Structures are given as structure tokens and as C-alpha cells.
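Colleague: sequence and predicted structure, then a few things I'm wondering about:
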Amino acid sequence: MPTVEFNTNELTELTGVSDLNFLRERIPMLGVDMECLDRDKATIEIFPNRPDMLSVEGFARALGNFLGINKSVKQYTVNETKGEIFVDASVRKSRPFISSAIVKNLNITDARLKSLMNIQEKLHITHGRNRKKVAIGIHNLDVIKFPVIYKGVRPKDYKFIPLNFEISMDLDEILRKHPKGIDYGKIMNNFDRLPLIVDADNDVISMPPIINADRTRVTEATKNLFVEVTGTNEYAVEKALAIIVCSLADMGGEIYNVHMHNVIEKVI
């Protein structure tokens, strides 16, 4: 079972419960194993069938429902945008499913950024089966021009600067030289075309399930996010997107939809 670590102050603020003894007594009733709860952190083992509880926002939501603090199931408003994604037939064999959303007007603190990266990786490892089933990309919306295209490309056809690198590399080089390419490249071993997400200017956003482009990096200065989830199982992809987006909404963000166009029959 995955083990998560939450900031105690965040947990108490989200639930409205500050009595730690009360929380120590009630949290195990959710069916989780609580290893530690002190003034600084809560360390909890989460069952694999509850990926929604891997984030502090999702856990607080579930705990609030259990304790009766939340009087009704929380409803999330999804606003309309003109954002579109076109899905090309060339990803059908390798990684056919993608879902995405926009979240605006966030206040991303250092703690929230770390929490977001943590839930992303926990979902990759558990729900995403080490990115084979599901992989999540979170990007700075303000550098992306819509419409977005999701397609399969030959490894030598595109070059971009991958996250945390300073040099441009083609996709084959990323698989051979970038740490994430070395770790996860085997997922794409049997395909001659690799999944790639590009924007209207043909600038790379992400090479799922391997690495994001450095240009879409998220920092504390980022206010608006583009979230994309790709994978081999449509239900798992949609569920992962919902978990991430609801957590971002609980941080104060506003959710916007992205219109999907599946699948273009002509290979781009």
C-alpha cells in the first residue's frame, strides 16, 4: 500500500478539526493505517483502491465526509473555454487515450507545489502502474497556444529541451540519455512512433509517459495550469484527471474544460 505524508496544518485547515487526539482516533476508522500524526506531519498508508486519498485535499475531503463535517457531496463547477485537443490516429496503438483540463487563478506556494508533485508521482506509481497505464503532465498554461495536438511521431522528427535540462534533444536521445527516458523508455520499446503533445505553434508540451518540456515548467509564479493525462485505459485516465483537478480546485483554482476531438483518421 502507498504511504503518504501530509502537512498537519494543511489537514486541520481543510477539515476544520484541530484536535489531534480526535483525529488519531477517527482516521483509522477510514480503513487506513496511520503510522504517525504529530504537529508537523501525518503519515498514513492508503489502500490502492482509494487513489483519491493520495492528496491532502482528497484525504481531507474523504475524512470530512466520514465525520459528517461535509453536509453534502462537494460539487465542482466546470467552466467553458475554447481550448481544443485534436487526437491523431497515430497514437492508437501505443497510447490511445488522453484527457485534459485547465485550472486558473491558483496561488501556488512552495508547499502546494511540493504537494502537487507528490500526488502526481504517487498516482504514477500506484494507479498508473509506473506510468504504463497512466501518466500525468502538469504545465504552465500561459506558454501554450491552442489548439493542442496529440500524435505519434518518429523519434528523430522532433527535438525539444526536456524538463530540468538545458540542451535540446530528439526523442531517441531522451530515451537513451535523460534519467526519465532511461527509467520509463521501455514502455515505448515496441512502437516505431512515440506519443507527443504539441501546441498550435508545433512547440512540444510533453512526451508522455516520459517527460515534459522544460518550457512548460510549473513554478510558484505560475497562476494557470494545463493538465493532461494519457494512458492505455480510458477509465483510469479520466479518474486520474479528476483526482488532480479536484485537488487543484480545493487549492482555490477554477476548473475549465478542454474540448476533445477523437480520433483523426489521417495520420499527421
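Modeller: Yes, it's here. Fair warning: this is a prediction, and the values are worked out from it, not measured in the lab.
Colleague: going forward, measure contacts and count neighbours with C-alpha atoms only.
Modeller: OK.
Colleague: contact partners for the residue nearest the centre of the chain?
Modeller: Computing the C-alpha centroid of the chain and ranking residues by CA atoms, centre = their mean puts Ile136 first, at 3.9 Å. By CA atoms under 8 Å, 6 or more residues apart in numbering, the residues touching Ile136 are Gln120, His124, Pro209, Val227, Glu228, Val229, Thr230, Ala240, Leu241.
Colleague: below is structure B, check it against A:
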Amino acid sequence: MPVIDLKRRRFARFLGTELSTAEMAERLPWLGLDIEDVTAESVKVEYNPNRADFCSYTGIARALQGVMNLKTGLIDYRVTPSNLLFKVDPTVKDVRPVILCAAVRNLIIDEDIVAEIM
């Protein structure tokens, strides 16, 4: 099963409130996450690979916000049309019959984000 290491201070930015690692270790199992390790600064959790949203701080924080009643309901994402053209080689049609893409602008990628997506 995959494991993600949630650093306490960084997780607080996504959650919107500060929790100690002991509080994180108490509440994260409410989401079905298994605690692997707890230190003073982070909590390692194992998650079900069927929950792709749990492979990131964002997904886990969003789920915990709902359970803790900090923030509930759907998020309203602002999407605007673009003049960008995305070309797909027709030879991949049988392998990938549907392909989606998005252009994301003004996103700052730091070391933490790179480590999270690797």
C-alpha cells in the first residue's frame, strides 16, 4: 500500500488549522488511513490505492476538513476557455480513447510540491 509523509506545518496550510502530530494521528484514521509512523514533525500514513485523492496533502486535508466540519460542500473551480490546442496522435486511439488536459497558470512549484508528486 502507498505511504505519504505528512509534515505537520505544511499539512496545516492545507487543512486551515494547526494540529499536533498526536492530533493528526488520532484523526487521520477517521478517513480510513493507517498510521505508519509519528514523529514530532510528521505523520506517515498508508492509504488505499483506490483513493487517488489521498496521494496528496490537498486530498487528505480536503477530506479531513469535511469530517472535522471545518469546510463542507463542493469546491467551485473557476474554469475559462482557452485558445490552446492539444494534439493527440491518432495511433493511440485504441490505447487511450479519451484524453483530458488543462493549462494551469501562476502556480509556484517548490521542493515540497515536487517531492509530493514524485
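Modeller: In hand now; what should we look at? Because the structure is a prediction, the values reported are computed rather than measured.
Colleague: now what about the TM-score between them?
Modeller: After superposition, the two chains reach a TM-score (TM-score structural alignment, normalised by the length of the second structure) of 0.84; 117 aligned residues with a CA RMSD of 1.8 Å.
Colleague: closest to Lys151 of the first structure out of the contacts of Ile136 of the first structure?
Modeller: Lys151 of the first structure lies nearest to Thr230 out of those, by CA to CA, at 11.5 Å.
Colleague: name the nearest residue to the closest one, ignoring sequence neighbours.
Modeller: Leaving aside its sequence neighbours, Thr230 of the first structure sits nearest to Ile98 (CA to CA, 6 or more residues apart in numbering; 4.3 Å).
Colleague: give me the mean distance between the helix or strand where that neighbour lies and the second structure.
Modeller: Using DSSP states H and E, Ile98 of the first structure sits within strand 97-104. On superposition with the second structure, the mean distance recorded for strand 97-104 of the first structure (mean CA distance after the TM-score superposition for the first structure) is 1.2 Å.
Colleague: and whatever helix or strand comes next after that strand, what other elements does it pack with?
Modeller: Following strand 97-104 of the first structure in sequence order, the next helix or strand is helix 110-125 (DSSP H and E). Secondary-structure packing of helix 110-125 of the first structure (3 or more CA pairs under 8 Å, 6 or more residues apart in numbering; DSSP states H and E): strand 134-140, helix 234-250.
Colleague: got a list of contacts for the longest one?
Modeller: So the one you mean is helix 234-250 of the first structure. 51-52, 55, 57-58, 76, 97-101, 103, 106, 119-120, 123, 127-128, 133-134, 136, 227-231, 255.
Colleague: report the angle between it and helix 110-125.
Modeller: With axes from the mean of the first three to the mean of the last three CA atoms, to 10 degrees defining the directions, helix 234-250 of the first structure sits at 170 degrees from helix 110-125.
Colleague: chain center to helix 234-250 of the first structure: distance?
Modeller: Mean-position distance between helix 234-250 of the first structure and its chain equals 7 Å (CA atoms, centre = their mean, to the nearest Å).
Colleague: next: the first one.
Modeller: Using CA atoms, centre = their mean, the mean C-alpha position of strand 134-140 of the first structure is found 5 Å from that of the whole chain.
Colleague: pull up the aligned stretch in the second structure for it.
Modeller: On the basis of TM-score structural alignment, strand 134-140 of the first structure is assigned to no residues in the second structure.
Colleague: tilt between that strand and strand 97-104?
Modeller: Angle between the axes of strand 134-140 of the first structure and strand 97-104 is 30 degrees (criterion: the same axes, to 10 degrees).
Colleague: equivalent analysis for the longest one, please.
Modeller: Regarding helix 234-250 of the first structure and strand 97-104, their directions subtend 10 degrees when assessed with the same axes, to 10 degrees.
Colleague: one step back: give me the PyMOL select line for the contacts of helix 234-250 of the first structure, limited to the buried ones.
Modeller: Remark: buried members of those, expressed as a PyMOL selection using 16 or more other CA atoms under 10 Å:
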select buried, resi 51+52+55+57+58+97+98+99+100+101+103+106+119+120+123+127+128+133+134+136+227+228+229+230+231+255
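Colleague: thank you kindly, that will do.
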